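Asks: Provided below are the primary sequence and the corresponding predicted coordinates.
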Amino acid sequence: MRAATVTPGRPDDLRVSEWPEPVALDGELLVEGLLVGLCHTDLEIINGRIDSLPPGQDRMVLFHESLGRVLEAPAGSGFTPGDLVAGVVRRPDPLPCAPCAAGRSDFCLNGNYTERGVTGLDGFGSERWAVPAQYAVRLAAEVGDCGVLAEPTSIVAKAWDQIDLVGARTFSTPQRVLITGAGPIGLLAALLGVQRGLEVHVLDRIEHGIKPELVRALQATYHLSLHTVPTVDAVIECTGVGSLMFDSVLKLGRNAVAVLLGLSTSDATIPLPPGRLNDTLVFGNASVVGSVNSAPAHFRTAAEALAKADQDWLRRLITRRVPLSRWPQALEPHDDIKVAIDLTL
């Protein structure tokens, strides 16, 4: 079968490879790969900033954002052939540490987890793949190709989970949220905020085009400057831009929570008013939390959120599709939100 393969650190050697057919072990599903999504993590792998090949391999199958259709399912698995599914990315460490033993490998303490398409395991970028039933999440049929958004939606589902957990100490719920960045993560975070009935504000630098249109279609407010953003009860920071990260935290009101999702790729220094930041957090009982990866429960929350969403709105997030036969073209610069690779072409 065909697969999109890479050797981390060799961006000039991106291939469509002939790859061994998967063998579904006891308790595993055999899945027809339909789509995978491209994200910044894939670029980090290609450029060698994340370098963890599966043991004994000199190449790996790329992509962790998946959508597939079940071909074979074991009895009692809860799945049947024809189901749309997404694969959970992270697997617990073999020891395991306390979080992994509790089914929360997204909080792994020792770093010995593995991740499909990222760390130590082949990804989902192949015509067929196998997955243990407990690491597959069923998607509603009406979601269709937008099911490829399940993994990034699970990331923001975890962010909202963190807001709920930290916010519970204040005996209140947020009413107003700021999302920084109108990429796929930011837009999906805004979607879940709207589904929660909150007043949603989204900050981005793009003045015209699909990003502000998608935000306004959610009945959310689009901003080009933090100066126009009111004080908020929660922030979900999706850009990793250092100055914006700190400035957005200063928008926190009393008892508010900021969750940082964006990864910084720059070591540049920035001027920072430590006293103002300290006072915002201390006098305001405010909290800043980092969040990475997601648990199977967050994938299930994501599946529910995608099923509830306006499907026309979701489809607009996938701005470009590239066939597997030409998958390196997905890396070409375009004004995209989400690029999907069609594994059937």
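Replies: That came through fine.
Asks: Please make it C-alpha for all contacts and neighbour counts, starting now.
Replies: Fine.
Asks: Off-centre distance for stretch 116-129?
Replies: 16 Å (CA atoms, centre = their mean, to the nearest Å).
Asks: okay, now the one to match up with it:
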Amino acid sequence: MRAITVTPGRADSLRLVDDFPEPIPDEGSVLVEAVAVGICGTDHEIIDGDYGEAPPGATDLVIGHESLGRVLDDPSGSLSPGDLVAGIVRHPDPVPCANCAVGEWDMCRNGQYTEHGIKCLQGFARDRWRVSPKFAVRLDPSLAELGVLLEPTSVLAKAWEHIERIGARAAWEPKRVLVAGAGPIGLLASLLAAQRGYELHVLNRSANGEKPGLVEALGGTFHTGSLPELGMEFDIVLECTGAPTVVLDAMCQAAPNGIVCLTGVSSGRMIDFDAGALNRALVLENNVVFGTVNANRRHWERAAEALAAADRDWLARMITRRVPVDRYAAAYHSEPDDIKVVLEFPH
């Protein structure tokens, strides 16, 4: 069986293994044949040796957490052979903490969760993989290979759920949304904003490639430059870059009672800013800033519904490169106009 592996903590250890062991039943009763795996910044950081943790007793980690496959067998009968599914990435900690105990492993309090392709669980970049039925999410079969977008969409489904829950604290009629960043997360955040009927604005560093057209196809307005230059306030801001200056600008451009959702992970770079002025603005305007990461099953199911309702041509334009597994190195080499790169497993 083919698998893409790394030795965690060792830079540039990425390789294709042709004789990787078949998944054992202890990994889950649902046996799945891989169709595709999406590639994101987390994969690149693991390849660089920044983090990643192999399963107990193993030295190598199969990477890949954005999965898509077809069910080969499910003894439980909850899924049927041929069903298109994705595997949920995070599993609850064994304690479990209060959140993991009720299925909200995305909000794990003690950090002992595990994650496919990232932390202590083998990933999905292999010919076949197994999961428990409760960690397999069925997709609309008409999505076909576009279903590989489910994992990043689940992150945004959670973000929007939390935005709406926070908004329910008081009378609130949001109209204008800003998404900072037009990478995969930003574009999927924009898709979910458009599905909710908001006035959409997307700010990105450059206007190269498909990104402006994808935003315009959603009925949104694409901007470049800095956020203050836009000259408007926003009821909802989704910050999807992690760039420190953009994060601060996003907090400052929220309208009264506005909500800022941070989805990007910042580098350790320090910048100077007036914390007192930011505090004053947040307090006097009743604004909320919160961070979000990962997703639980409820969010995965809502993400599946969002993708099923999306225009297939629009989703297909997000996938800018499809690379067969035997050319795996090319898939993990970034190109200037990449949005979403997908590693395919032909059988």
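Replies: Structure's in. What do you need? Quantities reported herein were computed from a predicted structural model and do not represent experimental measurements.
Asks: What would you report as the TM-score here?
Replies: Once superposed, chain against chain, the TM-score is 0.96 (TM-score structural alignment, normalised by the length of structure 1); 343 aligned residues with a CA RMSD of 1.4 Å.
Asks: For stretch 67-87 of structure 1, buried residues please.
Replies: 67-74, 79-80, 83-87 (16 or more other CA atoms under 10 Å).
Asks: From the residues you listed, which land in strands?
Replies: Counting by DSSP state E, the part of the buried residues of stretch 67-87 of structure 1 found in strands is 67, 68, 69, 70, 71, 72, 84, 85, 86, 87.
Asks: Now render these as TSV, adding distance to residue 19 of structure 1.
Replies: Below are these laid out as TSV (distance: CA to CA, whole Å):
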residue	distance to residue 19 of structure 1
67	19
68	18
69	19
70	19
71	18
72	20
84	23
85	22
86	21
87	19
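Asks: Give the closest residue to residue 53 of structure 1 in space, chain neighbours not counted.
Replies: Of all residues not flanking residue 53 of structure 1 in the chain, residue 120 sits nearest, at 5.1 Å (CA to CA, 6 or more residues apart in numbering).
Asks: where's that neighbour relative to residue 283 of structure 1, distance?
Replies: Using CA to CA, to the nearest Å, we find residue 120 of structure 1 at a distance of 44 Å from residue 283 of structure 1.
Asks: Residue 109 of structure 1 -> structure 2?
Replies: Per TM-score structural alignment, the equivalent position to residue 109 of structure 1 in structure 2 is residue 109.
Asks: what's near enough to touch its match?
Replies: With contact set as CA atoms under 8 Å, 6 or more residues apart in numbering, residue 109 of structure 2 has these partners: 97, 98, 99.
Asks: Count the neighbours of the second one for me.
Replies: Residue neighbour count, defined by other CA atoms under 10 Å, stands at 14 for residue 98 of structure 2.
Asks: do the same with the first one
Replies: Using other CA under 10 Å, residue 97 of structure 2 is surrounded by 19 other residues.
Asks: so it, which of the three states?
Replies: Assigned by DSSP: H, G, I helix; E, B strand; the rest coil, the conformation of residue 97 of structure 2 is coil.
Asks: Distance of it relative to residue 112 of structure 2?
Replies: From residue 97 of structure 2 to residue 112 of structure 2 the distance is 9 Å (CA to CA).
Asks: what's around residue 91 of structure 1, how many residues?
Replies: Neighbours of residue 91 of structure 1 using other CA under 10 Å come to 21.
Asks: again with residue 26 of structure 2
Replies: Other residues near residue 26 of structure 2 number 9, with proximity taken as other CA under 10 Å.
Asks: Name the SS class of it, please.
Replies: Following three-state DSSP, the label given to residue 26 of structure 2 is helix.
Asks: distance of it from residue 129 of structure 2?
Replies: 11 Å.
Asks: Ok, residue 206 of structure 2 next?
Replies: Per CA to CA, residue 206 of structure 2 is found 38 Å from residue 129 of structure 2.
Asks: more crowded one of these two?
Replies: residue 129 (24 against 14).
Asks: Next up, identify which helix or strand residue 35 of structure 2 is on.
Replies: Assigned by DSSP states H and E, residue 35 of structure 2 belongs to strand 30-39.
Asks: and that strand, what other elements does it pack with?
Replies: Judged by 3 or more CA pairs under 8 Å, 6 or more residues apart in numbering; DSSP states H and E, the packing partners of strand 30-39 of structure 2 are strand 66-73, strand 128-131, strand 340-344.
Asks: Where in structure 1 does it fall?
Replies: Strand 30-39 of structure 2 maps onto residues 29-38 of structure 1, going by TM-score structural alignment.
Asks: pretty sure residue 138 of structure 2 contacts residue 81?
Replies: No. Residue 138 of structure 2 is beyond contact range of residue 81, at 11.5 Å (criterion: CA atoms under 8 Å).
Asks: what about residue 308 of structure 2, neighbour count?
Replies: 17.
Asks: So it is in contact with residue 144, correct?
Replies: No. With contact defined as CA under 8 Å, residue 308 of structure 2 does not count as touching residue 144 (10.6 Å).
Asks: Find the nearest non-adjacent residue to residue 46 of structure 2, please.
Replies: Distances taken as CA to CA, 6+ apart place residue 52 nearest to residue 46 of structure 2, at 5.5 Å, with adjacent residues excluded.
Asks: so where's the longest helix in structure 2?
Replies: When structure 2 is parsed with DSSP state H, its longest helix is helix 150-167.
Asks: So for structure 1, the centremost residue is which one?
Replies: Centroid check for structure 1 by CA atoms, centre = their mean gives residue 152 as the closest residue, at 2.4 Å.
Asks: what residues are up against that residue?
Replies: Per CA under 8 Å, 6+ apart, neighbours of residue 152 of structure 1: 65, 184, 185, 188.
Asks: rerun at 10 Å
Replies: 37, 39, 64-65, 184-186, 188-189, 293-294, 299, 302 (CA atoms under 10 Å, 6 or more residues apart in numbering).
Asks: quick check, nearest of these to residue 176 of structure 1?
Replies: residue 189 (13.0 Å; CA to CA).
Asks: Can you report how many residues lie near that closest one?
Replies: 31.
Asks: Over to it. Which of the three states is it?
Replies: Assignment for residue 189 of structure 1 (three-state DSSP): helix.
Asks: for residue 307 of structure 2, same thing?
Replies: helix.
Asks: Isn't it up against residue 315?
Replies: Yes. At 8.3 Å, residue 307 of structure 2 and residue 315 qualify as touching, with contact defined as CA atoms under 10 Å.
Asks: what sits in contact with each of those two?
Replies: In contact with both residue 307 of structure 2 and residue 315: 143, 146, 147, 149, 188, 191, using CA under 10 Å, 6+ apart.
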